[in-house]
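Asker: let's see this in three dimensions:
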Amino acid sequence: MTTDLHREGALAGLRVLDATQMLAGPLAGTRLGDLGADVIKVESPNGGEFNRTHGFGDQTVDGQMTTFVAVNRNKRSLAIDLKDPEALTAFRTLIRSADVFIQNFRRGTATRLGIGYEQLRELNPRLIYCSISGYGASGPYADRPGQDLIVQGYSGSMFSVGRADDDPAPGALWAADVMTGYQAVIGILAALQSRERTGDGQHVEVDMYSVVLDAQLQELVTYLNTGFNPQRSAEPSAHAAIPAPYGVYRTADGWLTLAMSPLPALGAMLDDPWLASLSAYNDGHDRRDEVFAHIRDRFVGGTTAEWVRLADEHGVWAGPVYDYPDLVNDPHLLATGTFVEQPSAGRGAPVRTVRPPIRLSGTPTAIRKGAPALGADSVAILRDAGVDSSSIDRLIDSGALLSTRTELAR
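Answerer: Got it, this is the predicted structure:
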């Protein structure tokens, strides 16, 4: 029999206040919402967070920027001016009922607003307070801009890809932001579990720089302990420390990826005696440029699908290079139901999106609601927290609280 908890998710009953913007913080809030938490997005009444008005190509769906819709599902919106004294009082009332508070303000901003860790801990000792930053709360870089590309540059990772003479190559996945959001969720869940034992909340701190270094544990442990510093080759390797044929190759109709495959197996696949003879363990390292140059143009005579089939037959690890139109027709993604719909914030058609990547058998993740309109839930949230109606009315009249007409008509 399906229980209420099963329908609501593993984190049902937890209240999360998400005062973040851009990508890392909002993604963390969305993942907690996917897991069933009641996530309240705390925004300024004056336009809301950055991604409501700025996005990729200024593209919109359901009347909102796609960048906002993408990482703000399963949330309610509280549009409140925390610089207003009465609004701050109302917010501090809400804090008493919260389990988690997430913020990614610049260093010192939360304390100046009256919502720093120590300030909120006095109101709610059980609160899990999560701070997300670019470089942490101390050190020479603490006040530098914590943006994905800049952090990638600091991390050393850009010299792992491409030819020796190429410019440093950044990744295209916003990996620093996304990984930081996931690490924040891990920290929050760990703190919640600790609270079950001790009854006490705590401060969780995650910074992008540390996260990207953590993602390079193999490379950094090797360098820190042996001094081995991978050097990019003259040919286009996909990673400076991995032997040939690790890279991307043009085919008759696209591109093919080749991973860490034995060169004799590749030689058998290509009917190439020279490759088949390279059976020594270090041949892929020692003769890396020779191998890359030798096979660079070998795949243009067949289609990507043909080469993938041959690779599978010969035990060579290979795959296609998709673009987005290819992705939406990929048979694996279609079979596994990866692309799903989330509800519209208004009356429009549902928004297509990607299902949550976490699978739980007993309390599954779910997309219960779409990204909220700015201030769509302001009144309901404060009423539920115990803020009296006269205070709410004064905040709306003063502009310190934004509420939609739809909500006021309920």
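Asker: switch to C-alpha atoms for all contacts and neighbour counts from now on
Answerer: Will do.
Asker: need the nearest residue in space to Val151, chain neighbours excluded.
Answerer: Nearest-residue entry for Val151: Tyr209, 5.9 Å, with adjacent residues in sequence omitted and distances by C-alpha to C-alpha, 6 or more residues apart in numbering.
Asker: give me the distance from the helix or strand hosting the one you found to the chain's centre.
Answerer: Following DSSP states H and E, one finds Tyr209 within helix 208-214. Offset of helix 208-214 from its chain centre (C-alpha atoms, centre = their mean, to the nearest Å): 13 Å.
Asker: before we compare anything, build this one as well:
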Amino acid sequence: MKPLEGLLVLEFAQFMAAPSAGLKLADLGARVIKIERPVKGEAGRQIAIKNLFIDGDSLVFHTINRNKESYAADLKNPEDLERIKKLIQQADIITHNFRPGVMEKIGLDYEQVKKLNSKVIYAIVTGYGNKGPWANKPGQDLLIQSLSGLTWLSGTKQKGPVPFGLAVADMVCGAHLCQGILAALIRRAKTQTGALVEVSLMESILDVQFEVLTSYLNDGGKLPDRSSVKGNGHAYLSAPYGIYQTADSYITLAMGNLWHLGEVLGVDLSAYSKKEDWFTKRDEINTLIAQQLIKKETDAWIFILEEQKIWCSKVYNYQEILNHEAYKILDMQQQLDLPDGTPLTSTRSPIQINRQKLFSAKAAPKAGAHTVAINQEFNL
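Answerer: Model prediction:
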């Protein structure tokens, strides 16, 4: 039995942040029903990566919405809204990521829903919170990355801001929403009362930066100092932290004793006798290291460095890591059975419960696929 079996989640959500929280709840055993517009469903069905679509919906929609059901309802239609309210009375959790004011207009904001179901966990994702000058600004991942300062942590000093190649704000926000929901469920078990859980994309991406923001706040307001050397891995860490080119590919060096590293590499770093130098003269040191690492192939350096207990690694692409035994032993992949019979390979939940990995072959539903069955089951 999975931990959340028996819990009913109603997901009034689209795109990635809130639906990714629903995916995590579903993988842990909850029953997640997406409340979607009739026919077209949620807007995320048409947001694609590389313009990849399967059976009329984007591939990315399938990855975020597997293991769920779909109920079609026009929330502006009084009859549909009444059915939804009856469903809410039997739900444990509600999630949505509409802009501030939308659910209030419909009459499904927390205060109204609480009258229908006092024990419900009502969980909201916003872009920037409910108040302030950005409250109604689009809560889109790249915008959040850019506004939060995150894009000034990667890349070299000579380059402009560099965004993550992932929807990192959405993904982390979904994880934070799930954390809040689970905490509220524990509280409900103790007090028999529901809760309002609120997370914003901006707060989530600021939390991701808690280490470096704390450094900024306690270091006289000095901005991150990105390296002028290509491949530096962290604007706030000392040499040798980063990725370096070798004779045939790339190698990563993590933190460690710089003097020991210099001895092993055959690089004279005696001029940097103070640990303070590792920070203030980071770029000089990294340049010396880079000039040495380019002389041999990656495997040769890995053999030398690992023998000396120096933290290092190769730099793999997707083809290399997905064909490596270290990846295969994790058993991270699962096959989904799409409604039209087409198989779709995706990843599983990373969580294990009692040494059991969480798999599910249940694919993302077609819009409204379960409406009739849910109406009958819940007498709507």
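Asker: before we move on, the earlier item: quick one: what's aligned to the residue nearest to Val151 of the first structure in the second structure?
Answerer: In the second structure, the residue paired with Tyr209 of the first structure is Met202, using TM-score structural alignment.
Asker: and if you look at Leu327 of the first structure?
Answerer: That one, Leu327 of the first structure, aligns with Ile321 by TM-score structural alignment.
Asker: would you mind measuring from that match to Ile329 of the second structure?
Answerer: Distance from Ile321 of the second structure to Ile329 of the second structure, counting by C-alpha to C-alpha, to the nearest Å: 12 Å.
Asker: do the same with Ala189 of the second structure
Answerer: For Ala189 of the second structure relative to Ile329 of the second structure (C-alpha to C-alpha), the value is 37 Å.
Asker: between the two, point out the one with more neighbours.
Answerer: Comparing Ala189 of the second structure with Ile329 by neighbour count (other C-alpha atoms under 10 Å), the higher total belongs to Ala189, at 11 against 8.
Asker: trace the more buried one over to the first structure, please.
Answerer: By TM-score structural alignment, Ala189 of the second structure lines up with Glu196.
Asker: so which strand or helix has that match?
Answerer: Glu196 of the first structure belongs to helix 175-198 when elements are defined using DSSP H and E.
Asker: then Arg121 of the first structure?
Answerer: Counting by DSSP H and E, Arg121 of the first structure is part of helix 117-123.
Asker: can you check Phe101 of the first structure too?
Answerer: Counting by DSSP H and E, Phe101 of the first structure is found in strand 100-103.
Asker: check contacts around the most centrally placed residue in the first structure.
Answerer: Closest residue to the average C-alpha location of the first structure: Val178 at 2.4 Å, with C-alpha atoms, centre = their mean. If a contact means C-alpha atoms under 8 Å, 6 or more residues apart in numbering, then Val178 of the first structure has Leu23, Ala24, Leu27 as its contacts.
Asker: if we go to 7 Å?
Answerer: Ala24 (C-alpha atoms under 7 Å, 6 or more residues apart in numbering).
Asker: to which residue of the second structure is it aligned?
Answerer: Using TM-score structural alignment, Val178 of the first structure sits opposite Met171 in the second structure.
Asker: report the separation between that match and Lys314 of the second structure.
Answerer: Taking C-alpha to C-alpha, one finds Met171 of the second structure at 26 Å from Lys314 of the second structure.
Asker: hang on, the earlier thing: count the neighbours of the residue nearest to Val151 of the first structure for me.
Answerer: 25.
Asker: before we move on, what about Asp272 of the first structure?
Answerer: 14.
Asker: cool, Pro161 of the second structure as well?
Answerer: With other C-alpha under 10 Å as criterion, Pro161 of the second structure counts 15.
Asker: ok, now Leu278 of the first structure?
Answerer: 19.
Asker: try Ala142 of the first structure
Answerer: With other C-alpha under 10 Å as criterion, Ala142 of the first structure counts 16.
Asker: over to the one 3 residues further on?
Answerer: Neighbour count for Pro145 of the first structure, taken as other C-alpha under 10 Å: 13.
Asker: what are the ranges of the strands in the stretch 151-300 of the second structure?
Answerer: Here the stretch 151-300 of the second structure has its strands, by DSSP state E, counting those that start in this stretch, at 195-200, 242-245, 250-253.
Asker: those strands into TSV, with extra columns for distance to Gln140 of the second structure and mean neighbour count?
Answerer: Output for these, formatted as TSV (distance: least, C-alpha to C-alpha, whole Å; neighbours: other C-alpha atoms under 10 Å):
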stretch	distance to Gln140 of the second structure	mean neighbour count
strand 195-200	11	20
strand 242-245	29	23
strand 250-253	32	20
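Asker: reformat those strands as CSV; add distance to Thr63 of the second structure.
Answerer: Formatted as CSV, the strands of the stretch 151-300 of the second structure follow (distance: least, C-alpha to C-alpha, whole Å):
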stretch, distance to Thr63 of the second structure
strand 195-200, 22
strand 242-245, 31
strand 250-253, 30
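Asker: nearest to Gly160 of the second structure, out of these?
Answerer: strand 242-245 (18.8 Å; C-alpha to C-alpha).
Asker: need the contact list for the residue of the first structure most remote from its centre.
Answerer: Taking C-alpha atoms, centre = their mean, the residue of the first structure most remote from its mean C-alpha position is Pro273, at 45.1 Å. Each residue near Pro273 of the first structure by C-alpha under 7 Å, 6+ apart is listed here: Gly267.
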